[in-house]
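S.K.: Below: sequence and its predicted model.
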Amino acid sequence: MNPRKTIRRFYGQLALAMLTLVLFSCHGLEELNENPNQLDAESVDPNLLISTVINNTGKTIVGLGFGDIAGVMQHTQKDGWSGGHNAYDWTSESYNWSSYYQTLKNNQTMLEKAETENLDFHVGVGLVLKSYLFGMIADLYGDAPYSGALRGDQGAEFFDAPFDAQRDIYLGIFSDLERANTLLSGDSYLNVEADQDILYGGDASKWRKLANSLALRYYMRLSEKESQLAQQGIAKIVGNPGTYPLILNVVDDANMGYIGNSSADAWPTNTVFDEDPQGAYMRIKMGKTLVDIMQDLNDPRLGVWANRVAVPLAVEAGVADDFDEVINGERRVSQAIVDNYEATYGYPVDFDPDYVGYPTGMTLGAVYNLSKDPNQGTFNEHASQLNEIYREASGDLLQARFMSATEVNFILAEAAFKGWIGGSPETYYNMAIQQSLNAWGVGSAYGSYIAGPAAYGDYEDIIIQKWIGSWTAATEAWFDYRRTGIPDLQTGPTAKRTVLPIRFYYNENELENNTTNAEAAINNLETTEFNGTDPQNSAWSKIWLLQGTNEPY
């Protein structure tokens, strides 16, 4: 029995109850100190908080990686209401980190209770989740409250939390993950309720693999900035597999399924609870960048992620200029109609009979590829919609993907390419692809796929395949792009800047309420030629991690 499909019973009520645990170190939340419903470490069962923290974190991963960051990474594009997705028109009012800190506060409450009761499993899990969330914050924003965060309930002097240096946050993460690896190495644990662990069903050995795999992720994150630290960390882990087991097979992937009982616990593009004909499912289209590359590679995953074109297009020769008919399921039009469309909208008609993706940052997406429906968020019979599975509220493939064997093997391939570990980069590369195909149910196609254009050639292949494999979890691909410049992604005509963004703005709430500390963090950002009219707090300013690396620009 797969615990990820069956253990979902209690977290819904818990999530509601634990929304009261939102005290963290930001000014302006003083009134929450008087909350009579607040649960503390003495009165809460840590098992109940585990599911809440996992659930909130999982939905955040999908919200970014299948949301606007999928647009940045050109996995998808929207045909309407698309500014944040296609054009990156973000501001200091976008992407408030408060929900991350709220989840971290719940996690801290669980950790405090577990520490008091000597519950090693819960402490280990809590440290992994803490590392994941703080890592996400540091990756997205740069410097951030860390060592002094989550202390707002201790008094007014903790409301304005200082921002720790991004480097120090990563070092803290490595320390916490090292301790988690030790705590999760035992054979038996007290007070573990498998039903509440909606990631791994109470299996400490799998959490241990996640802890060490996360450490690999963050060491590789530092590879261009502090290569010696990164090399030493990766070599230590890979060179001691008995001490540092890793996620190397899809059976150990850290995935959280969706229950699908209500809109709150269903896949975000479902049409079960969102019956709006112009809802999220219809607005999100496949991105041309991803579709074209996957077609060039004969990638079997494309058919899992996308629907085929409903009505292919073809030019009918020797007909009147207004000729436009559907014949045998194919829409045949005159060359004059094609020429007029291309002159009007500036995009060539895509005659691919199988899959057609949307160009990046295009204008008037609703009429793309001779679509007859000019309304945003509607069915385009001449382009690829998301696969029908993404209309469902839940399903075997509808997972929040925290970390996978695919990602870990690609990290190892990159480390081997750099000469940091033994083994062949091609071997790790092949294993990464095998695990990805297995994860998406097309593992039987591996032999023919790897023997074709997807065969390993060089370093760029590793990062491009990792980018493809990050489908629905594209935030990780964004972080890879920032440090490597791969793939070579170009912006579209509606983009706010001529290059991709590389961070989130510090939010207005923090700027107004924690001004001194926020301004100090902003001063640590490095402006680029692409800041435009933005102040230093820009999505095109470089965080510490990118400064001096010449990447991605």
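M.R.: The structure has been received and is ready for your questions. Numbers count the residues shown, from 1 in each chain.
S.K.: Every contact and neighbour count from this point should use C-alpha atoms.
M.R.: Noted.
S.K.: residues contacting the residue nearest to Asn387 when sequence neighbours are not counted?
M.R.: Leaving aside its chain neighbours, Asn387 sits nearest to Ala306 (4.2 Å; criterion: CA to CA, 6 or more residues apart in numbering). When contacts are counted by CA atoms under 8 Å, 6 or more residues apart in numbering, Ala306 touches Met286, Tyr355, Ser384, Gln385, Leu386, Asn387, Glu388.
S.K.: ok, the last one to Ser394 distance?
M.R.: Between Glu388 and Ser394 the distance, using CA to CA, to the nearest Å, works out to 12 Å.
S.K.: Show me which of the two is the more surrounded one.
M.R.: Ser394 (22 against 14; other CA atoms under 10 Å).
S.K.: Which secondary structure state does the more buried one sit in?
M.R.: coil (DSSP: H, G, I helix; E, B strand; the rest coil).
S.K.: which residues sit in contact with it?
M.R.: Counted by CA under 8 Å, 6+ apart, Ser394 has contacts Gly257, Tyr258, Ile259, Gly260, Ala266, Trp267.
S.K.: Thr271 too?
M.R.: So Thr271 contacts Gly279, Tyr281, Arg391, Glu392, Ala393 (CA under 8 Å, 6+ apart).
S.K.: quick one: which of those residues is most hemmed in?
M.R.: Tyr281 leads those on contacts (other CA under 10 Å) with 26 neighbours.
S.K.: pretty sure that one contacts Tyr390?
M.R.: Yes. When contacts are counted by CA atoms under 8 Å, Tyr281 is listed as touching Tyr390 (7.2 Å).
S.K.: Overlap in contacts, those two.
M.R.: Counting by CA under 8 Å, 6+ apart, the residues touching both Tyr281 and Tyr390 are Thr269, Asn270.
S.K.: Tyr428: which of the contacts of Ser394 is nearest?
M.R.: The closest of the contacts of Ser394 to Tyr428 turns out to be Gly257 (CA to CA; 27.2 Å).
S.K.: just checking, that closest one touches Lys5?
M.R.: Yes. Contact criterion CA under 8 Å: Gly257 and Lys5 qualify, at 6.5 Å.
S.K.: residues near Asn409, how many?
M.R.: Neighbours of Asn409 (other CA under 10 Å): 28.
S.K.: try this one next to it:
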Amino acid sequence: MKKYIITPILALLFIGCSTTDDVNLDDHAFYNTTQESLLTYAQKELSDYMNTPSVNENNFRLTMQYWTETIYVNESNYDFTNRTVSNNVWTDNYVNVLKNLDQAERIINAYAPTPSEIASWPAKKKNQLAIVDMLKVYTYQVLVDTYGDIPYSQALNIDLYPLPKYDKASEIYSSLITKLTDDINNLSATGGTFGNGDIYYKGDIAKWRKFGNSLLLKLGISLADVNPTLAQNTVNKAITGGVITSSGDNCQFQYLEASPNENPMFQETSSRDDFIAGKTLVDYMNANSDPRISAYYTDVDGDYIGQVIGTPGEFADFSNAGEFAYTATTPGIILSYTEVSFYRAEAAARWGIGGSPAALYSDAITSSFNDWGLASDAAAYIAAHPYNAANWKKSIGEQAWVAMYNQAITSWNFYRRLDYPQLVAPSTAIPNAEGKVPVRLQYPTAEATTNGSNYAAASAAIGGDKLTTKIFWDIN
């Protein structure tokens, strides 16, 4: 059985920390390692965060009303403080992903090639640095889209900045677009990479280039309402450069059968009956005769039944997640062709970029059906649910919500940008939600207590550290 060798976390820290507390460094961490093993570790940690349904870390399957909980329904009702969820999200991304990528970058820059490597090292170095930085860009976008203003320019230099400032989210986006453009330009098909240390693409530069352009497309689309000029320029550049064109280009982590390398969904679902189908999506799919429901959920005596969001329910009385969630080797998705296809449909609908919006809408839905092994059912479904140019946000928003069922964090972005589907918060939701589905996470309590001045400044700058404070690009 193939096994991954995973490097220990390099630094166990919150980005904001007390200058008197020695929490910046882990005494047990292993610092003498290679850039390849650090990349492997960071890729797995990123995939684990994006794909886990753990209520301690990633609750977006609940927020997007795909699932609800059976007994302990706190998170279905948007209580994310009971388990200090935000602290874990912060650590997952800053420590487990970004800090390890940063250390890989340092090792690459410090590496002294052997005489036999001198000629080939410059191109390989540029490729390695570009790939590491693209994953940094991806992770920083996730953090901005989750919180708004975040530590960025000072975030990973704990020696100089133990209490980092928070940068403006809009400025971070501009920086990410510039950095990503440079990363794509620095990729060279003739240079080496990380070999098998790269679990996502095994060093395939052509696929990394498509990933980079697809991520550029994602960044550009996010800015569509708040900075349409930069958005269109970025989207044009991405599509011209060449984005993901098939599911064979998907960026994903291939999990294994054996512990500890199973899909984190399997790790959560195989031993506990914590989740059941959410009524919102089940009812929508039933009403629209969507064949994908048989892959998304199990049936109850031939029917698909979802529970009211935020209300406890017996596991056996409601549909459960489909077989994919109980399979150890289900890949962890980072960026998919289906996702990219919906961005292209949106770009065409907004600005006439890249083709016919109706055709690209059909491509996106067809790709989703292909993902679930239901290719032969796609055409009939599209015919029954055609693209509506008069209300393209509803067409694309609702269909992206259904298609992003296994990419809940991505689904949350579509929902906030397009305002579809029109989700309704449960009546049992916590008062802090103000009767609404959350549009951001609150900053970690650890930041408020250890990096208080910068936390307070950031909270004021974004309009309050609340679940209802919109991210800068969410202006509609």
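M.R.: In hand now; what should we look at? Everything numeric in this text was worked out from a predicted model, so none of it was measured.
S.K.: What value does the TM-score take for this pair?
M.R.: The TM-score (TM-score structural alignment, normalised by the length of structure 2) is 0.89; 451 aligned residues with a CA RMSD of 2.3 Å.
S.K.: quick one on the thing from earlier: closest one to Leu222 of structure 1 out of the contacts of Ser394 of structure 1, please.
M.R.: Distances from Leu222 of structure 1 to the contacts of Ser394 of structure 1, taken by CA to CA, are shortest for Gly257, at 30.4 Å.
S.K.: how about the residue nearest to Asn387 of structure 1, what's its partner in structure 2?
M.R.: For Ala306 of structure 1, the aligned position in structure 2 is Tyr297, judged by TM-score structural alignment.
S.K.: ditto for Ala114 of structure 1
M.R.: That one, Ala114 of structure 1, aligns with Ile108 by TM-score structural alignment.
S.K.: after superposition, how close is the strand or helix carrying its match to structure 1?
M.R.: Element membership for Ile108 of structure 2, per DSSP states H and E: helix 100-110. Its aligned residues in structure 1 lie a mean 1.6 Å from helix 100-110 of structure 2 after superposition (mean CA distance after the TM-score superposition for structure 1).
S.K.: Show the subsequent helix or strand relative to that helix.
M.R.: Toward the C-terminus from helix 100-110 of structure 2 - assigned by DSSP H and E - lies helix 121-147.
S.K.: quick one: buried residues of that following helix?
M.R.: By neighbour count, with 16 or more other CA atoms under 10 Å as the criterion, the buried positions of helix 121-147 of structure 2 are 121, 123-147.
S.K.: next SSE after that helix?
M.R.: Downstream of helix 121-147 of structure 2 (by DSSP H and E), the next one is helix 169-186.
S.K.: Map Tyr88 of structure 1 onto structure 2.
M.R.: Tyr88 of structure 1 maps onto Tyr78 in structure 2, by TM-score structural alignment.
S.K.: That match contacts Thr63, doesn't it?
M.R.: Yes. Shown here, Tyr78 of structure 2 and Thr63 form a contact pair, counting by CA under 8 Å, at 7.4 Å.
S.K.: Give the residues shared as contacts by these two.
M.R.: With CA under 8 Å, 6+ apart as the test, Tyr78 of structure 2 and Thr63 both reach Pro438.
S.K.: what about the strands in the stretch 301-450 of structure 2?
M.R.: With DSSP state E, counting those that start in this stretch, the ranges of strands along the stretch 301-450 of structure 2 come out as 332-335.
S.K.: any idea where the helices of it begin and end?
M.R.: Assigned by DSSP state H, counting those that start in this stretch, the helices in the stretch 301-450 of structure 2 fall at 337-351, 357-371, 378-384, 392-403, 408-418, 445-450.
S.K.: So for Gly435 of structure 2, which of these sits nearest?
M.R.: helix 408-418 (15.8 Å).
S.K.: Mean per-residue distance, that closest one versus structure 1.
M.R.: Looks like 1.5 Å for helix 408-418 of structure 2 (mean CA distance after the TM-score superposition for structure 1).
S.K.: Helix 121-147 and that helix, what's the angle between them?
M.R.: Orientation of helix 408-418 of structure 2 against helix 121-147 (axes from the mean of the first three to the mean of the last three CA atoms, to 10 degrees) gives an angle of 60 degrees.
S.K.: so helix 408-418 of structure 2 corresponds to what in structure 1?
M.R.: Counting by TM-score structural alignment, helix 408-418 of structure 2 corresponds to 474-484 in structure 1.
S.K.: residue in structure 2 matching Val250 of structure 1?
M.R.: Using TM-score structural alignment, Val250 of structure 1 lines up with Ser247 in structure 2.
S.K.: mind listing what Thr139 of structure 2 touches?
M.R.: Leu46, Asn93, Val97, Leu98.
S.K.: pretty sure the second one contacts Leu46?
M.R.: Yes. With contact defined as CA under 8 Å, Asn93 of structure 2 and Leu46 form a contacting pair (7.1 Å).
S.K.: hmm, back to that, could I get the contacts of Thr139 of structure 2 in JSON lines, plus columns for neighbour count, secondary structure and distance to Thr445 of structure 2?
M.R.: What follows is the contacts of Thr139 of structure 2, written out as JSON lines (neighbours: other CA atoms under 10 Å; DSSP: H, G, I helix; E, B strand; the rest coil; distance: CA to CA, whole Å):
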{"residue": "Leu46", "neighbour count": "23", "secondary structure": "helix", "distance to Thr445 of structure 2": "22"}
{"residue": "Asn93", "neighbour count": "22", "secondary structure": "helix", "distance to Thr445 of structure 2": "16"}
{"residue": "Val97", "neighbour count": "26", "secondary structure": "helix", "distance to Thr445 of structure 2": "20"}
{"residue": "Leu98", "neighbour count": "25", "secondary structure": "helix", "distance to Thr445 of structure 2": "20"}
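S.K.: Tell me the one among those nearest to Lys436 of structure 2.
M.R.: Asn93 (26.2 Å).
S.K.: Please report how far the alignment partner in structure 1 of that closest one lies from Pro353 of structure 1.
M.R.: With TM-score structural alignment as the matching criterion, the partner of Asn93 of structure 2 in structure 1 is Tyr100. With the distance defined as CA to CA, Tyr100 of structure 1 ends up 43 Å from Pro353 of structure 1.
S.K.: now swap in Val291 of structure 1 and tell me
M.R.: Counting by CA to CA, the gap from Val291 of structure 1 to Pro353 of structure 1 is 13 Å.
S.K.: So these two - more neighbours on which side?
M.R.: Applying other CA under 10 Å to Val291 of structure 1 and Pro353 shows that Val291 carries more neighbours, namely 23 against 16.
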